[in-house]
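Asks: Quick one, structure for this:
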Amino acid sequence: MPKRILIVDDEPNIVLSLEFLMKKNGYDVETATDGDQAIAAVEQQKPDLMLLDVMMPRKDGYQVCQVLREREDFNDVRIVMLTAKGRDVEREKGLSLGADDYITKPFSTQDVVDKVSELLGQP
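Replies: From the prediction side, this is the model:
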């Protein structure tokens, strides 16, 4: 059974490219464009991994990460934060809230695929 990935970003071009790439690599993909949609999508059908943008409307990625990590039933969802904010302080904030990794935009699509495979324990 393919692993499920939730892509959460408010930039349509990023969502489209990541969605295409993840599907091409055999993953089931869901998308959301803001933090509230992301939480609703996780509650509806829990993904194995979430690619989560930091800067979004309604709830930002940090808030989404914190909400999910506060709920024991979602602790096994892997979270990779995606952001244009590359400073160490932002990275540390994301990791301290429970993110599994942090990728800075602009990113190499192959780096994202490699990180997803690594976190899901796939070759």
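
Asks: C-alpha only now, for contacts and for neighbours.
Replies: Will do.

Asks: tell me the secondary structure for the residue nearest in space to the middle of the chain?
Replies: The centre of the chain sits closest to Leu51, judged by CA atoms, centre = their mean, with a distance of 1.6 Å. Per DSSP: H, G, I helix; E, B strand; the rest coil, the local secondary structure of Leu51 is strand.

Asks: In this structure, mark out all the helices, start to finish.
Replies: With DSSP state H as the criterion, the chain has helices at 12-24, 35-44, 61-69, 88-96, 109-119.

Asks: Just name the most buried of those helices.
Replies: Stretch with highest mean neighbour count among the helices of the chain: helix 61-69 (a mean of 20; mean count of other CA atoms under 10 Å).

Asks: Please provide the structure for the following sequence as well, for comparison with the first:
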Amino acid sequence: MRRILVLDDSTDILFILQLLLEEEGYEVKCIEDALNLMPLVIDFKPELIIMDIQLGRYDGRALCEHLKVIEQTRDIPIVMMSAKTNILEMNGYTCKAQEFITKPFDIDYMVKTVSYHLGK
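Replies: Model (predicted):
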């Protein structure tokens, strides 16, 4: 079973994505706080990460940059989400996410995006 990690500070988004992706046959782990992101990524070994850009006290773009320079995580595809558009490169970040999805997201598009990045 393909593993997906979802990071968002909205419990509603986490709930929707977990239901949606588990229905598609994926193993999904959801977290609200980026504080324990790295240990979870190392332990769970996700094959895809879906992450909000605005995570309360954390900036998803900075987390994405961090994941892309670490040997164990650099090859994991990352799909970034935000209610705001065109913010992947704001504030000096050069986030190397594979995809950007605007919230509210289209469910069919999300499923196709996940499937594409997992080669399913």
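
Asks: Tabulate the helices of structure 1 in TSV, adding columns for distance to Arg4 of structure 1.
Replies: Formatted as TSV, the helices of structure 1 follow (distance: least, CA to CA, whole Å):
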stretch	distance to Arg4 of structure 1
helix 12-24	10
helix 35-44	11
helix 61-69	16
helix 88-96	22
helix 109-119	11
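
Asks: and Val80 of structure 1, which of those helices is closest to it?
Replies: Closest to Val80 of structure 1 of the helices of structure 1, according to CA to CA: helix 109-119, at 8.2 Å.

Asks: gap between Phe20 of structure 1 and Ile7 of structure 1?
Replies: From Phe20 of structure 1 across to Ile7 of structure 1, the span is 11 Å (CA to CA, to the nearest Å).

Asks: I'd like to know how far the residue nearest to Asn75 of structure 1 when sequence neighbours are not counted sits from Val15 of structure 1.
Replies: Using CA to CA, 6 or more residues apart in numbering and skipping the chain neighbours, the partner closest in space to Asn75 of structure 1 is Arg69 (5.7 Å). The gap separating Arg69 of structure 1 from Val15 of structure 1 is 23 Å, by CA to CA.
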